[in-house]
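Novice: what follows is a predicted protein model with its sequence.
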Amino acid sequence: MFIDTHKPQIELEIYLPLDQLRLADESLFPSQSDDLKQVNFSALQDYMQTHVSITTQNSQPLTAQKVDDFAIHEFDNVLFMVMKMQFIKPDNFDTSGFSLHYNAILHRVVTHKIYVSYRNDMHEVLKASQDIATIGLIRYQRETLFIEPEKITAWSQFKLMFVNGMSHIAAGIDHLLFLLCLILPAPLVSANKRWQSVAPVRQCVMSVAKIVTFFTLGHSLTLALTTLGYISFPAKPIEILVAASILVSALNAIRPIFSQSAMWIAFIFGLIHGQAFAIEMSHMGFDTQAIIVALVAFNLGIETVQLLIVICVVPVLAMLARTYFYSAIRITLSVLAMAAASYWIIERSV
């Protein structure tokens, strides 16, 4: 979502994924049609005016004008309804702050989230040549965002994107599961195509360090290249490949497939996971300058959580590897990861 406030009214440019919109309210679509483009525009106007509102600091609601600007666009094989809503500013409107309440789709689809970006008058706000600034994230149970244009700075954007990077990897079960499967056999040494003896602590630490470093290099490379627009791949195949990477790494945790080249496998799969991280970044609006700050902050957020998880998990794995039941734990976790990966491959292929 983009917010413009330089006009006589506050204008919102909203991007609604039509598949999620249909899950939220089927009455907006013809009951017998599978075509997502067949939207009831009149019903959508009423729906949006019910689920989107702006209020002043004194809790005075702004009047929403009739929505009459609709267009359907496709991004990464997903259809979006792009629409504009305008709210009339009262004479005593205080431009230093206002509240945006938004729960379209969110009231039914709790995984939906909306990045809010501020644009057009950023020359005056940031005293720089930035036209767009991502200022907040609206999601389930956090449906109201208080916007203070005068407090939008490069540092506030950096903090927001850093936290978003942390949240993204912390909630990304598939990425964390892949990393766990990669380091599960790190405390062990392979022989005769089996994981057998326990590795020395130094060897275990070095193995994990190489795996994590090469995974980081891989996903950082494709995250940067994709976000900056140098490469682009469809989202669906990438999500399938992410699930496939979990399946392969889980198989390796049961029986060594690439024990001597784990770091290079981590790098190759990191390239794929970086594409998936870039999908998250693509949902935000940036100009050519702001995108560098956002990219660095987002990636640092990812790396921070990843490092914290490795620091917590590896010592536990190293201690368990010296017990007689580590084999059962390793195989059980790997089988569960394989089941989850197989489910995701099927689900994402449909």
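Specialist: Good, I have the coordinates. Numbers count the residues shown, from 1 in each chain.
Novice: all contacts plus neighbour counts: C-alpha atoms, from now on.
Specialist: Noted.
Novice: so how far is the longest helix seen in the chain from its chain's centroid?
Specialist: Taking DSSP state H as the criterion, the chain has its longest helix at helix 290-320. Centroid separation between helix 290-320 and its chain, computed with C-alpha atoms, centre = their mean, to the nearest Å, is 15 Å.
Novice: which strands or helices does that helix pack on?
Specialist: helix 154-171, helix 201-227 (3 or more C-alpha pairs under 8 Å, 6 or more residues apart in numbering; DSSP states H and E).
Novice: rerun at 10 Å
Specialist: strand 132-138, helix 154-171, helix 173-183, helix 201-227, helix 262-282, helix 326-349 (3 or more C-alpha pairs under 10 Å, 6 or more residues apart in numbering; DSSP states H and E).
Novice: which one of these lies nearest to A297?
Specialist: helix 154-171 (4.5 Å; C-alpha to C-alpha).
Novice: comparison target, given below:
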Amino acid sequence: MPRRHRLSALVLAHVLVGLLAGVFVGVLVDAARPAPAAAHDATTKAHATVTGTGPDVRAVLDLEYDLLMKSAWLYAEAYDAKERTEQLRQLKINHDAVIDYVTRRFAVTYDDAPCTPTPAGDADVRERAKVAFAVVTLDYDCAGEGPGQHAISSALFPDAESFVHSTETLVGYRLDGTTGSAVLTAASPTLRIGERRAAHQVGEFFLLGAEHLLSGLDHIFFLLALLIGARRLRDVIVTASAFTVAHSITFLLAAMGVVDVPAAIVEPVIAVSIIVVAVANLLGRGEERAGRWRLPVVFAFGLVHGLGFASALDIDESGSWGLLLSLLSFNVGIEVTQLVIIAVLFPLLTLLRRTSAARWVTVAMSAPIVAVSLYWCVDRVTLPF
């Protein structure tokens, strides 16, 4: 290789290794911060299920617990609560403040007339990916008779509150004889049932899938570890195809409630999958030997990653088959983003392998992946005591 190209490749190697080192340090710094601050440096997703067979409807909202308590301007005693029993107690004590906040930020109308919300019992708490979410149920009394049109609006956790940014509200609905789903954002906060076309729904969930892959460092690390170990374009195509087929199967099954595996199992196994592939790169397995184990291992771990992708939507209510378009769009968003990452990184890694520093680059890139994944694995294991 000409000296100029060799120097360029070495510079590129240092850049890629530097980026991985930066991510490693970032994960460790993030781990050292208090949990609420670490969670709210970025964003959150609110979940809403709205159902009804006439004018009146019921909305079940899942909202990140500590963020909800902060947004309702409650004291640290409320939003710092960590045990479920104490969280339930705080929700009961602060019932009026919580309901006031939610009903000001989430609204339902019928033929453009506001529906009157009434809380249906006390709020509950459930866990999503090791984060506590408050479950608030509201019954909306909507004036009117006969066929009409509902509209759902969400302004939950806006940027102006400064706790999070770019909040998305994922809405699943069975209203006005229609079943579907939508993503409400600050730029598009209102859903009029029956007005959004299928193309709009496809675009929303395609972008949501792309965003989920890009924001999920564990999935990107797994993909990067696979690329580091691949030597030929054919290897990349076969490996990526196996991973795609596997996680597509479990994603669709889990998102529609056919398969239900607790996050306490899925998340540690995802971390283990990254460690296995990255350690294989460090051990420098021969290409022939690697070919025998890589495909079945990638397929098996792909099944687990699909369960992780499904947790981003958490659509598991009865009738989810009607949400198939949203699920497929979300999955396609993941696949296209994955292909873009491969198209960008594989040629660069191929260039680096042609230099004398090829082995050093493999070790320098794989070691941080193993270190971060080991931390994730330990952090995600729920200890029984």
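Specialist: The structure has been received and is ready for your questions. All of these numbers come straight from a predicted model, not from anything done at the bench.
Novice: now the TM-score, please.
Specialist: The TM-score (TM-score structural alignment, normalised by the length of the first structure) is 0.76; 319 aligned residues with a C-alpha RMSD of 3.7 Å.
Novice: format the helices and strands packed on helix 290-320 of the first structure as CSV; extra columns: mean neighbour count.
Specialist: Output for these, formatted as CSV (neighbours: other C-alpha atoms under 10 Å):
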stretch, mean neighbour count
strand 132-138, 23
helix 154-171, 19
helix 173-183, 22
helix 201-227, 20
helix 262-282, 23
helix 326-349, 17
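Novice: turn these into a markdown table, including distance to P8 of the first structure.
Specialist: What follows is those, written out as a markdown table (distance: least, C-alpha to C-alpha, whole Å):
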| stretch | distance to P8 of the first structure |
| --- | --- |
| strand 132-138 | 19 |
| helix 154-171 | 26 |
| helix 173-183 | 45 |
| helix 201-227 | 34 |
| helix 262-282 | 30 |
| helix 326-349 | 45 |
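Novice: which one of the ones you listed lies closest to I254 of the first structure?
Specialist: helix 326-349 (5.7 Å).
Novice: check the mean deviation of the closest one from the second structure.
Specialist: Taken over the aligned residues, the distance from helix 326-349 of the first structure to the second structure averages 1.5 Å (mean C-alpha distance after the TM-score superposition for the first structure).
Novice: that helix aligns to what range in the second structure?
Specialist: Mapping helix 326-349 of the first structure onto the second structure (TM-score structural alignment) gives residues 358-381.
Novice: ok now the matching stretch, how far from the chain's centre?
Specialist: 22 Å.
Novice: could you do stretch 316-324 of the first structure as well?
Specialist: 34 Å.
Novice: who are the contact partners of the residue opposite E195 of the second structure in the first structure once aligned?
Specialist: Superposed on the first structure with TM-score structural alignment, E195 of the second structure falls opposite K151. Under the criterion of C-alpha atoms under 10 Å, 6 or more residues apart in numbering, the neighbours of K151 of the first structure are S96, G97, V125, L126, I135.
Novice: of those, buried ones?
Specialist: V125, L126, I135 (16 or more other C-alpha atoms under 10 Å).
Novice: tell me the contacts of the closest residue to F178 of the first structure other than its chain neighbours?
Specialist: Leaving aside its sequence neighbours, F178 of the first structure sits nearest to I246 (C-alpha to C-alpha, 6 or more residues apart in numbering; 4.7 Å). If a contact means C-alpha under 10 Å, 6+ apart, then I246 of the first structure has 174-182, 252, 269, 334, 337-342, 344 as its contacts.
Novice: go with 7 Å
Specialist: Contact analysis of I246 of the first structure by C-alpha atoms under 7 Å, 6 or more residues apart in numbering lists L177, F178, A337, M338, A341.
Novice: so can I have TSV of the residues you listed showing distance to D68 of the first structure?
Specialist: Output for those, formatted as TSV (distance: C-alpha to C-alpha, whole Å):
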residue	distance to D68 of the first structure
L177	45
F178	46
A337	48
M338	49
A341	44
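Novice: could you find the counterpart of the residue nearest to F178 of the first structure in the second structure?
Specialist: Aligned partner of I246 of the first structure by TM-score structural alignment: I274.
Novice: secondary structure element for that match?
Specialist: helix 263-283 (DSSP states H and E).
Novice: contact partners for the spatially most central residue of the second structure?
Specialist: By C-alpha atoms, centre = their mean, the mean C-alpha position of the second structure lies nearest to A312, the distance being 3.7 Å. Going by C-alpha under 7 Å, 6+ apart, A312 of the second structure touches no other residue.
Novice: same check, this time on the one 10 residues further on
Specialist: Remark: with contacts taken as C-alpha under 7 Å, 6+ apart, G322 of the second structure is in contact with T179, G180.
Novice: show me what it aligns to in the first structure.
Specialist: Per TM-score structural alignment, G322 of the second structure is aligned with A290.
Novice: out of the contacts of K151 of the first structure, the closest to K113 of the first structure would be?
Specialist: I135 (13.7 Å).
Novice: hmm, the closest one is touching I114, no?
Specialist: No. Contact criterion C-alpha atoms under 7 Å: I135 of the first structure and I114 do not qualify, at 11.0 Å.
Novice: quick one: the nearest residue to A280 of the second structure once chain neighbours are set aside from V276 of the second structure, how far?
Specialist: Among residues not flanking A280 of the second structure along the chain, G229 sits closest, at 7.9 Å (C-alpha to C-alpha, 6+ apart). Using C-alpha to C-alpha, to the nearest Å, G229 of the second structure is found at 12 Å from V276 of the second structure.
Novice: and L207 of the second structure, by the same measure?
Specialist: For L207 of the second structure, the distance to V276 of the second structure - C-alpha to C-alpha - is 30 Å.
Novice: for I14 of the first structure, what are its contacts?
Specialist: M1, F2, V82, M83, K84.
Novice: a markdown table please, covering these and showing secondary structure, neighbour count and distance to E239 of the first structure.
Specialist: Listed next are those as a markdown table, based on DSSP: H, G, I helix; E, B strand; the rest coil; neighbours: other C-alpha atoms under 10 Å; distance: C-alpha to C-alpha, whole Å:
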| residue | secondary structure | neighbour count | distance to E239 of the first structure |
| --- | --- | --- | --- |
| M1 | coil | 21 | 24 |
| F2 | strand | 21 | 27 |
| V82 | strand | 18 | 25 |
| M83 | strand | 19 | 28 |
| K84 | strand | 18 | 31 |
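Novice: aligned counterpart of A235 of the first structure in the second structure, please.
Specialist: Checking TM-score structural alignment: A235 of the first structure goes with A263.
Novice: ends of stretch 104-111 of the first structure, how far apart?
Specialist: Using C-alpha to C-alpha, the two ends of stretch 104-111 of the first structure sit 12 Å apart.
Novice: which parts of it are buried?
Specialist: Buried, per 16+ other C-alpha under 10 Å, within stretch 104-111 of the first structure: A104, I105, L106, H107, V109.
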